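Engineer: For reference, the sequence and a predicted model appear below.
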Amino acid sequence: MRLALFGGSFDPPHNAHLALCLYARELLKLDRLIISVSRNPFKEGFDASDSERCHMAGLLVQELNRTGNEAVLCDSELRRSQSPSYTIDMVRELALDYPGAELFLLIGEDNARGFRQWKNWQELRDKCRVVVFRRGGLQNDNSACAGEAFTSDIRFVHFDFSISSTRIRRDLAAGKECGRLLPKSIAGYIRQQGLYASSTSFPER
């Protein structure tokens, strides 16, 4: 089995997340894609609650499964008593749940730059085949991105889709229209729940 883990705070999930997952599914010939909602130890807090972020990640999974049933939502990082959560714990759990699976870890280039700050990064590197998706406009030198954290078989994938959750939250707080940056179901949920900003940021179509 070829299994990939894509974790994040998903505050909120957006079209770049959707596109990355669809691309990875085809590129890596995945049998299953795990979408794991986390408490990022490098963030001070979240604008949406754990339950809201988990619900939005579930909507992302539904969008992915419109063209196949490979994506699965995982909330075990949120259910752990410890806070924050760590990717290595999730990887160990997957190794037990899917013995013998070939495990890929999907991360963005910005996260790869700080990889040596991750908990047990050496073990994480050894247990997974790390795939780094480059964001447009960032440094294109592999060594500058990964430093000495990765072995030579690290895979770098060009992925020029420059949307970020931070940008979306900032724009929504300023009352800007952001519906085009989000899957329709997630934009609708944000509007209904009044997350991040007023519904004026999502004009009816």
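Structural biologist: That came through fine.
Engineer: CA atoms for contacts and neighbours, from now on please.
Structural biologist: Noted.
Engineer: N69 looks like it's in a helix, true?
Structural biologist: No. Looking at N69 with DSSP: H, G, I helix; E, B strand; the rest coil, it is coil, so not inside a helix.
Engineer: burial of it, as a residue count?
Structural biologist: 13 (other C-alpha atoms under 10 Å).
Engineer: ditto for the one 10 residues further on
Structural biologist: For R79, the neighbour count with other C-alpha under 10 Å is 12.
Engineer: Surely R39 touches P84?
Structural biologist: Yes. If you go by C-alpha atoms under 8 Å, R39 and P84 touch, sitting 4.9 Å apart.
Engineer: Residues contacting the longest helix along the chain, please?
Structural biologist: Longest helix in the chain, counting residues (DSSP state H): helix 50-64. When contacts are defined by C-alpha atoms under 8 Å, 6 or more residues apart in numbering, helix 50-64 is touched by residues 9-13, 18, 21-22, 35, 37, 71-73, 75, 78, 183, 185-186, 189.
Engineer: here's the one I want to compare it with:
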Amino acid sequence: MNTSTKKIGILGGTFDPPHLGHLKLATHFAKVLQLDTLLLIPSGTPWQKDSLITSAEMRLRLTEAAGIDLARAFLYLNIPTQVGIDRIEIDRPGPSYAIDTAKALRERFGPQANLIWLIGADSLIKLPTWNSWDQLLSYVNFAVASRPQYDLSTELPKEITELLNKCQCVEVSALENSPFGHIYLDKSLSVDLSSTNLRNQLRDPDSQTTAFDQIPSHALEIITNLGLYK
């Protein structure tokens, strides 16, 4: 691969709130895939979530705060990946569809950039419910992390099994050498990415302290100062 080709990781989500599961996933793939840049992209209007989510601007602020902790972790671990917080979905009107973001990022970074969308196994299982999901691999690669309670060997929809037969790469180098079109299943990291459970814990005085331990310090400071998730 051309050494000047940029490898850009994309980690999207509601980030309501961002937590250590997100940072573990980001750190793992930044290291394994040797990413030049990692973009955290909070969704503007997540169409598959309920309407009770925190405002987009507040989630952006929390994501920016978590990004500080992520950048510090990279520095400490000697990972040269640059961290960026991108408001592309917040600034775009209407529902936040991954396909629109993938197209916009491909246009921004050009045809040679290696765009790698980072997701958990649960998102891979639900991929057929995404808008224009079957077009995504024309713009990006996927790197998929294991998640507790999600067994990819038994739970995959037929469409995803067929997609993996066609697009899965076993070696990470295959993913690194192609700007789009591949899926890499990483079984070495099992990470919980549920913000829903965390919000429930934050609202319960008995489990609040446990929940606080799961939130990056800069984001937690904002949450406690503003009394969010009560």
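Structural biologist: Perfect, I can see it now. Nothing here was measured: the structure is a model prediction, and the numbers come from that model.
Engineer: follow-up on the earlier one: matching residues in the second structure for whatever helix or strand comes next after the longest helix of the first structure?
Structural biologist: Downstream of helix 50-64 of the first structure, the next assigned helix or strand under DSSP states H and E is strand 71-74. The aligned range for strand 71-74 of the first structure in the second structure is 83-86, by TM-score structural alignment.
Engineer: what does the matching stretch contact?
Structural biologist: T37, L38, L39, L40, I41, P42, T63, E64, G67, L70, A71.
Engineer: Any of those residues buried? List them.
Structural biologist: Those of the contacts of stretch 83-86 of the second structure that meet the buried threshold are T37, L38, L39, L40, I41, P42, T63, E64, G67, L70, A71, by 16 or more other C-alpha atoms under 10 Å.
Engineer: Trace L3 of the first structure over to the second structure, please.
Structural biologist: By TM-score structural alignment, L3 of the first structure lines up with I8 in the second structure.
Engineer: circling back to that earlier point, mean shift between the longest helix of the first structure and the second structure?
Structural biologist: Superposing on the second structure and averaging over aligned pairs (mean C-alpha distance after the TM-score superposition for the first structure), helix 50-64 of the first structure comes out at 0.9 Å.
Engineer: Measure how far that helix is from the centre of its chain, please.
Structural biologist: Here helix 50-64 of the first structure is found 11 Å from its chain centre; the criterion is C-alpha atoms, centre = their mean, to the nearest Å.
Engineer: The aligned partner of T166 of the first structure in the second structure is in what secondary structure piece?
Structural biologist: Using TM-score structural alignment, the equivalent of T166 of the first structure in the second structure is T196. Counting by DSSP H and E, the element that carries T196 of the second structure is helix 195-203.
Engineer: Buried residues, that helix. List them.
Structural biologist: Buried-residue list, helix 195-203 of the second structure, by 16+ other C-alpha under 10 Å: S195, L198, R199, Q201, L202.
Engineer: ok, back up a step: quick one: buried residues of the longest helix of the first structure?
Structural biologist: Neighbour counts over helix 50-64 of the first structure (16+ other C-alpha under 10 Å) mark 50, 52-64 as buried.
Engineer: could I get those as a markdown table with distance to R155 of the first structure?
Structural biologist: Listed next are those as a markdown table, based on distance: C-alpha to C-alpha, whole Å:
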| residue | distance to R155 of the first structure |
| --- | --- |
| D50 | 31 |
| E52 | 33 |
| R53 | 29 |
| C54 | 29 |
| H55 | 31 |
| M56 | 29 |
| A57 | 25 |
| G58 | 28 |
| L59 | 28 |
| L60 | 25 |
| V61 | 24 |
| Q62 | 27 |
| E63 | 26 |
| L64 | 23 |
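Engineer: Touching stretch 129-149 of the first structure from outside, list them.
Structural biologist: 103-110, 112-113, 115-116, 121-122, 125, 154-162.
Engineer: Quick one: distance of that stretch to the chain centre.
Structural biologist: For stretch 129-149 of the first structure, the distance to the chain centre is 16 Å (C-alpha atoms, centre = their mean).
Engineer: and the gap between the residue most central in space within the second structure and G110 of the second structure?
Structural biologist: The second structure has L11 as the residue nearest its centroid, 2.6 Å off, counting by C-alpha atoms, centre = their mean. From L11 of the second structure across to G110 of the second structure, the span is 19 Å (C-alpha to C-alpha, to the nearest Å).
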